[in-house]
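[1] Fold the following for me, if possible:
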Amino acid sequence: MTQSFVAACAQMRSGTDPSKNRDDAVTLVRQAAGEGAQFVQTPEMTSLVARNRDDLFAKVGPQETDPTIAALREVARERGIVVHIGSVAVREGEKVANRGVLIDTDGAIVATYDKVHLFDVDLPNGESWRESNTYTGGDRAVLGETPWGLLGLTICYDVRFPALYRALAENGARFLSAPACFTRQTGEAHWSVLHRARAIETGSFMISAAQGGTHEDGRETFGHSIIVDPWGRVLAEAGDVPGVVLARIDTALVDEARGRIPALRHARPFTVETARRGAAREAAE
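    Predicted coordinates:
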């Protein structure tokens, strides 16, 4: 496998028009390839950011006919690059899957991943989100093969569940990803630290493209697409506007970090006990 490659995050501000979002994604991926990227990732909800459920359902179809997937498969073929669509919305019966798609250099789909953890939260500023009303959650962790090693596919809210990333790393992932549509409030508080933590805990690269800015449906997203190395160093980070950030990924750093602190090998089984107040005194009596 090749020792190093150039990775890019294509930061977007997707709206309610899937055709425009597709064209914007194609433009950014081509731009990244023109700047030397061999791996390009787009954010969560690349093809459509629409808060209204009826509007969303009216504009999405099955994976096989999704125009964004088709267009980016063609770009991958045309430029000879790996494209990771952070996610698109695709119809799955009465609900929608939030699905990431990994595309090889020949345009073939290597892997798909459906977001496992759904964002059902009430935030301090009054924002309320219930993804489970619209989306169906996945039930499998997914590793996708790239020319440089295995990529662990996750999406957005997944980044708060470290066991998922540890499992991916224990099963061979050298690169992890959490492409996102993070809210501004939670992003300002947690985005960077969560990415650095997941990278450090697993000795892996974290590569996450994001949505950024104020969208047509009224939501505000944090942006700050980010690439972090296995030692927790931020190699590239965007602001909150659409564009491309790039970083060279040296795969040898994965082995180096895991050799210095072999936390993946040091895990031991344990049980959890709860010590009750006064239990020792009662036993003595």
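[2] going forward, measure contacts between C-alpha atoms and count neighbours the same way
    Noted.
[3] Could you tell me the end-to-end distance of stretch 158-165?
    Its first and final residues considered, stretch 158-165 spans 9 Å by Cα to Cα, to the nearest Å.
[4] How far away from the center of its chain is that stretch?
    Taking Cα atoms, centre = their mean, to the nearest Å, one finds stretch 158-165 lying 11 Å from the centre of the chain it belongs to.
[5] And that stretch, what's buried?
    Neighbour counts over stretch 158-165 (16 or more other Cα atoms under 10 Å) mark Asp158, Val159, Arg160, Leu164, Tyr165 as buried.
[6] so where does the spatially closest residue to the third one that is not a sequence neighbour fall, helix or strand?
    In this case it means Arg160. Once flanking residues are discounted, Arg160 sits nearest to Leu194: 7.1 Å by Cα to Cα, 6 or more residues apart in numbering. For Leu194, the element it lies in under DSSP states H and E is helix 192-202.
[7] Pull the residues that contact the following helix or strand past that helix.
    Proceeding C-terminally, helix 192-202 gives way to strand 205-208 as the next helix or strand, assigned by DSSP H and E. Here strand 205-208 makes contact (Cα atoms under 8 Å, 6 or more residues apart in numbering) with 9, 41, 43, 174-180, 195-196, 198-199, 225-230, 254.
[8] 7 Å instead, please
    With contact meaning Cα atoms under 7 Å, 6 or more residues apart in numbering, strand 205-208 is reached by 9, 174-179, 195, 199, 225-230.
[9] How far does it sit from its chain's centre?
    8 Å.
[10] buried residues in it?
    Phe205, Met206, Ile207, Ser208.
[11] out of those residues, who's nearest Tyr113?
    Ranked by distance to Tyr113 (Cα to Cα), the buried residues of strand 205-208 are led by Ser208 at 14.9 Å.
[12] Check the gap between that closest one and Leu246 for me.
    Counting by Cα to Cα - Ser208 and Leu246 are separated by 11 Å.
[13] Also this sequence, please, to line up against the first:
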Amino acid sequence: MRAAILQMQSGMDPAANARTIVQAMEEARAGGADMLFTPEMSNLLDRDRTRSEARLRSEDEDETLAAVREAAARLGLWVHLGSLALRGEAGMRLNRGFLIDAAGGVRARYDKIHLFDVDLATGESWRESAVYARGQRAVAADTPWGKLGLSICYDIRFPDLYRTLTDAGAAILAVPAAFTVSTGKAHWHVLLRARAIEAGVFVVAAAQAGRHEDGRETFGHSLAVGPWGDVLLDMGEAPGLDFVDLDLAQVAEVRSRVPALNHRRPIPSVSAA
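    Sure, this is the predicted structure:
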């Protein structure tokens, strides 16, 4: 499988972000890619909730999703649209990822389960749960190259989700993100490599990068990690498109060397000492 990864610097104009993705799709297809991976919040990145509200659309009305589906069908390209900010129900938003096939069909949807509610030492404060509805289920979807497990950003800190996905047969884990710089420097590489190593899977993590229109800075360093934990691609700090070839036969080979999945056992409840 030849994967293309789009490292974005999404702004506040969904139409401009959609054009960036479609252009990347065309370049990805020209470069022989089977699937393009995009980051979290590919359609809109704006921390001013009042200002961004006017640009939010429902899934059926979102112009980025429509443009990507049309281009996927035209180009014959699969796309993991890392996530979109969408208008949900009861005044809440959705942080929803999509797997789109080469005919432009939506094969899977995933709503972010773990929401980022933290106060960082840098002074940054985030309360995603005040705005976004929490996802309720893990999602793993079939592709021609193997089963793809879906997740989004902060999910990476919760290995139980990835155990569920790999127990369901996922051979590739997608971790689109908009990581902060401080947490990215400390934890991004080690967490992604750990998720690959513990289950012997590929991890593809398309990321936001640099200083955005709304003033925030994101870490970048979109990664592809092999099932032995080796970093196959690190895109650094600048927006752009790059390619990585994934040999899915390596999943079975690594799992035969360290059969950790075969040794997983249900964990009994903790008893008092």
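[14] Please render the buried residues of strand 205-208 of the first structure as JSON lines that adds distance to Gly80 of the first structure to the earlier fields.
    Output for the buried residues of strand 205-208 of the first structure, formatted as JSON lines (distance: Cα to Cα, whole Å):
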{"residue": "Phe205", "distance to Gly80 of the first structure": "22"}
{"residue": "Met206", "distance to Gly80 of the first structure": "23"}
{"residue": "Ile207", "distance to Gly80 of the first structure": "20"}
{"residue": "Ser208", "distance to Gly80 of the first structure": "21"}
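[15] what's the closest of those residues to Thr154 of the first structure?
    Nearest to Thr154 of the first structure among these: Ser208, at 9.5 Å, using Cα to Cα.
[16] What's that closest one aligned with over in the second structure?
    Aligning on TM-score structural alignment places Ser208 of the first structure opposite Ala205 in the second structure.
[17] With adjacent residues omitted, what lies nearest to the one residue sitting closest to the centre of the first structure?
    Nearest to the mean C-alpha position of the first structure, counting by Cα atoms, centre = their mean, stands Ala178 at 2.0 Å. Using Cα to Cα, 6+ apart and skipping residues adjacent in sequence, the residue nearest Ala178 of the first structure is Ile155, 4.5 Å away.
[18] Translate the residue nearest to Arg160 of the first structure into the numbering of the second structure.
    Under TM-score structural alignment, Leu194 of the first structure pairs with Leu191 in the second structure.
[19] Determine the number of other residues adjacent to its match.
    Neighbours of Leu191 of the second structure under the rule other Cα atoms under 10 Å: 16.
[20] quick revisit: which position in the second structure aligns with the residue nearest to Ala178 of the first structure?
    Using TM-score structural alignment, Ile155 of the first structure pairs with Ile152 in the second structure.
[21] show me what contacts that match?
    Contacts of Ile152 of the second structure by Cα under 7 Å, 6+ apart are Glu40, Lys112, Val175, Pro176, Ala177.
[22] Relative to Ser271 of the second structure, which of these is nearest.
    The closest of the contacts of Ile152 of the second structure, once distances to Ser271 of the second structure are taken by Cα to Cα, is Lys112, at 32.4 Å.
[23] centre of the chain versus the lengthiest helix in the second structure, how much separation?
    Longest helix of the second structure, by residue count under DSSP state H: helix 14-30. Centroid displacement of helix 14-30 of the second structure relative to its chain, using Cα atoms, centre = their mean, is 17 Å.
[24] picking that back up, mind listing which of the contacts of strand 205-208 of the first structure are in helices?
    Taking DSSP H as the definition of helices, those contribute His195, Ala199.
[25] Can you list which of the contacts of strand 205-208 of the first structure are found in strands?
    Mapping the contacts of strand 205-208 of the first structure onto strands (DSSP state E) picks out Cys9, Arg174, Phe175, Leu176, Ser177, Ile226, Ile227, Val228.
[26] Show me what the third one lines up with in the second structure.
    In the second structure, the residue paired with Phe175 of the first structure according to TM-score structural alignment is Ile172.
[27] Give the burial count for its match, as a bare number.
    Using other Cα under 10 Å, Ile172 of the second structure has 27 neighbouring residues.
[28] which residues touch it?
    So Ile172 of the second structure contacts Lys147, Leu148, Gly149, Val201, Phe202, Val203 (Cα under 7 Å, 6+ apart).
[29] Do a quick rundown of the helices in the first structure.
    Under DSSP H, the first structure gives helices at 18-34, 53-59, 67-79, 162-170, 184-186, 192-202, 252-260, 263-266, 279-284.
[30] Could you say which one of those helices comes nearest to Asn125 of the first structure?
    For Asn125 of the first structure, the closest of the helices of the first structure is helix 184-186, at 8.1 Å, according to Cα to Cα.
[31] Show me what that closest one is packed up against.
    Helix 184-186 of the first structure sits against strand 220-222, with contacts defined as 3 or more Cα pairs under 7 Å, 6 or more residues apart in numbering; DSSP states H and E.
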